[in-house]
Structure formats: structure tokens, C-alpha cells
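*Asks:* Sequence and computational prediction follow.
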Amino acid sequence: MHGYSQLRLGRQSIDNQVYLLTFTTHMRVKHFQKWENAKCLSQCIESETILKQSKALCWVVMPDHVHILMQLGNSDTISNYIRRLKAGAKRQLLINDKLWAKGFHDRAIRKESELLPAARYIVANPLRAGLVKSVKDYPFWNSVWV
């Protein structure tokens, strides 16, 4: 078993559990290098229609991938949330080509002490990628801790 199938092994969706989610664009095309596209995806991430009862605690939109620290709502699944987000963004962006790579990576945050380090990891992505010298200069992120 390889690739996408490997990611699904042992995947569980637990109500109110916090997950670190990562997913990429198809072929790592930098669709979100365009300001309009990144802004649109940012709005989708925070959309109540997409979130339903889930909460986006921290997130960043990178040129070719997304990281989200989210708390799963009652009676939802990680897969359904990601499906709503990917479909909603594709619909809003009016991209005819394949936008998203298949699948996503998830990691359950099991201890409260892991929350802030995970959020810092997410917010620091643009710095590590050399896109900005300060996170204050990167507009496509948000965190409940700020």
C-alpha cells in the first residue's frame, strides 16, 4: 500500500479532537501565489458553511499547500470537512484544471501542550519558505491565539 492509501490507514474522526491538516495543490502548482486566489481560499477556510460546527484554530495558505489546525465539530469527519473545503475553493476560484492533489495528511493533537507549537509551526511556514522576513508581512494566515 502506497501514497494516498497509506495516509488513510488508521484515520479516525473524533468529535472535538484537534487535528493538524495539510493538503497540496495538484502537481504542486502555485495557484495561491496569486493574491486573489489566496484571499479566496482564506475566506473559504473561515466560512461557516464549510466549517459547520468545526473551528479553524490556526491556518496558513502557502503558494502550493495549506496547513490548518482545526477542532472537529460534532458528527463531522475530517474527510467531509476537507471535501467541503476543497470543493468550495474550487467552485469559488473557477479553476477548470485539477486544483487539488488527492488526499491530505492529518495528525491528531493529543496533548494541550502540543497546540501552541503546532500553531507556531503553521504561522512560521512563510518564514521558513523565504516568502517574508516577518509573519506580520504575510497576509494569508490566522490564529485564535493572536
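*Replies:* Thanks, I have it.
*Asks:* Could you use CA atoms for every contact and neighbour count after this?
*Replies:* Noted.
*Asks:* helices and strands around the longest helix along the chain, which ones?
*Replies:* Assignment by DSSP state H gives helix 78-93 as the longest helix of the chain. Other helices and strands packing on helix 78-93, by 3 or more CA pairs under 8 Å, 6 or more residues apart in numbering; DSSP states H and E, are helix 35-45, helix 48-51.
*Asks:* And the shortest one, what's buried?
*Replies:* To tie it back to what came earlier, the one meant is helix 48-51. By 16 or more other CA atoms under 10 Å, the buried positions in helix 48-51 come out as 50-51.
*Asks:* From the contact counts, what lies against it?
*Replies:* The helices and strands touching helix 48-51, judged by 3+ CA pairs under 8 Å, 6+ apart, are helix 78-93.
*Asks:* do the same with the first one
*Replies:* Counting contacts by 3+ CA pairs under 8 Å, 6+ apart, helix 35-45 is packed against strand 55-61, helix 78-93.
*Asks:* Just name the most buried of the ones you listed.
*Replies:* The highest mean neighbour count among the helices and strands packed on helix 35-45, using mean count of other CA atoms under 10 Å, belongs to strand 55-61: a mean of 23.
*Asks:* Put this next to the first one:
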Amino acid sequence: MPSIRLARGRRSETDRVYSITTVVRDREPIFRDAALAAIVIDELQQLSAHGHVQHFAWVLMPEHLHWLFALRRGELGYCVQLLKGRCARAINISRCGSGSVWQPGYFDHALRSDEAVRIHARYLIANPLRAGLVDEIGDYPYQWCAWDIDAL
């Protein structure tokens, strides 16, 4: 659920495109571990397979997730909660741990035009380059985009 401050004046709308950023608790860079990154990627794919979302782009950075999608079913808060909850359970099982994996809440932004979606997708996909994790856009292993990066 977003913070009260961020949620003011916002509604969840089916077929609206959203950009979500959610952060790992204490900004621990747990997604440097390929097995933990694979858990999040699998859960993102499950949300799409079950008709909750249509992905446009996502980037799983070492300590946070940027996710661009159209909400196809349900409420935005429920969808993000579903992702974070399923990931947390699987990550805790994998690490033989318990407790919170993610910081509470998330930042959301509703996009208004097709052009804005493509611009935002390019911005997300370039995050690993700006962070110094790769030398070329598209080389980061924990990202996906619906469009050819050169076409963005």
C-alpha cells in the first residue's frame, strides 16, 4: 500500500498504466543473488500469466524494483501487495529466514499517454547503466522491456 501522502487523490484504475518503485528493507542489496532475483522475476511473470497485469518494462536493481505495467484486474494496492507478499514468502524460505523483505509501501505514478509509457520504459531500462552496473543499456540480466531497446 502506498503511503497516505502518496495515496492522496489517487485511485486505482483498471487498464491504467502505472510505474511502481518498491524498495528492499534497509536497502539491503539482496538481488545481487541470482536465485533471489529469479524469485521476483518468476512472481512478476505469474502476475502477468494470471491476468493481473500487462508488463511494459521492469528492472530489478540490487535493492529495489522498478516496474511499468497496465493494471488488468483488481486494485493497484492488492496487485503490489500480492507481488511483495509472494516474493517475501519465497525469499524467506530460500534464505531460511523470516520477517519483512520489503520496506512498507511503494511509490506509484500513473502514466497518461502511450508516448509517456515508452519514454518511461527507456528511463527504467537505463537505470543499471546510470548506476554503473553495466556498460551498455540492455546488458543487465534482471530487466525486461516489451520493446526493442533501440526502438525506444
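*Replies:* Thanks, I have it. Bear in mind the structure is a predicted one, so any value in this text is a computation, not a measurement.
*Asks:* Which one, of the helices and strands packed on helix 35-45 of the first structure, ends up nearest to Q71 of the first structure?
*Replies:* Between Q71 of the first structure and these, the tightest spacing by CA to CA is seen for strand 55-61, at 5.1 Å.
*Asks:* quick one: that closest one to the second structure mean distance?
*Replies:* By mean CA distance after the TM-score superposition for the first structure, the fitted strand 55-61 of the first structure averages 0.9 Å away from its aligned residues in the second structure.
*Asks:* And that strand, how far out from the chain middle?
*Replies:* 6 Å (CA atoms, centre = their mean, to the nearest Å).
*Asks:* Just list what it packs against, helices and strands only.
*Replies:* Applying 3+ CA pairs under 8 Å, 6+ apart, one finds that strand 55-61 of the first structure contacts helix 35-45, strand 65-71, helix 115-123, strand 141-143.
*Asks:* got the angle for it vs strand 65-71?
*Replies:* On the basis of axes from the mean of the first three to the mean of the last three CA atoms, to 10 degrees, strand 55-61 of the first structure is oriented at 170 degrees to strand 65-71.
*Asks:* re earlier: equivalent range in the second structure for the longest helix of the first structure?
*Replies:* Aligned by TM-score structural alignment, helix 78-93 of the first structure falls on residues 76-91 of the second structure.
*Asks:* what's the average per-residue distance for the matching stretch once overlaid on the first structure?
*Replies:* Its matched residues in the first structure lie on average 0.7 Å from stretch 76-91 of the second structure after superposition (mean CA distance after the TM-score superposition for the first structure).
*Asks:* right, and the helix or strand after the longest helix of the first structure?
*Replies:* For helix 78-93 of the first structure, the following helix or strand on the C-terminal side (DSSP states H and E) is strand 105-109.
*Asks:* That following strand: average distance to aligned residues in the second structure?
*Replies:* Strand 105-109 of the first structure differs from its equivalent in the second structure by a mean of 0.7 Å after superposition (mean CA distance after the TM-score superposition for the first structure).
*Asks:* Find me the equivalent region of that strand in the second structure.
*Replies:* Mapped onto the second structure using TM-score structural alignment, strand 105-109 of the first structure covers residues 107-111.
*Asks:* Stretch 136-144 of the first structure now?
*Replies:* Aligned by TM-score structural alignment, stretch 136-144 of the first structure falls on residues 138-146 of the second structure.
*Asks:* measure that stretch end to end?
*Replies:* Here the two ends of stretch 138-146 of the second structure are set 12 Å apart, with distance taken as CA to CA, to the nearest Å.
*Asks:* For it, list every residue counted as buried.
*Replies:* By neighbour count with 16+ other CA under 10 Å, stretch 138-146 of the second structure contains the buried residues 138, 140, 142-145.
*Asks:* quick one: which of these is nearest to V24 of the second structure?
*Replies:* Closest to V24 of the second structure, out of all of these and judged by CA to CA, is Y142, at 15.5 Å.
*Asks:* Map V123 of the first structure onto the second structure.
*Replies:* Under the alignment (TM-score structural alignment), V123 of the first structure maps onto I125 of the second structure.
*Asks:* contacting residues for that match?
*Replies:* For I125 of the second structure, the contacting residues are 57-59, 137-138, 143-145, by CA atoms under 8 Å, 6 or more residues apart in numbering.
*Asks:* again with W100 of the first structure
*Replies:* For W100 of the first structure, the residues meeting the contact criterion (CA under 8 Å, 6+ apart) are 23-26, 86.
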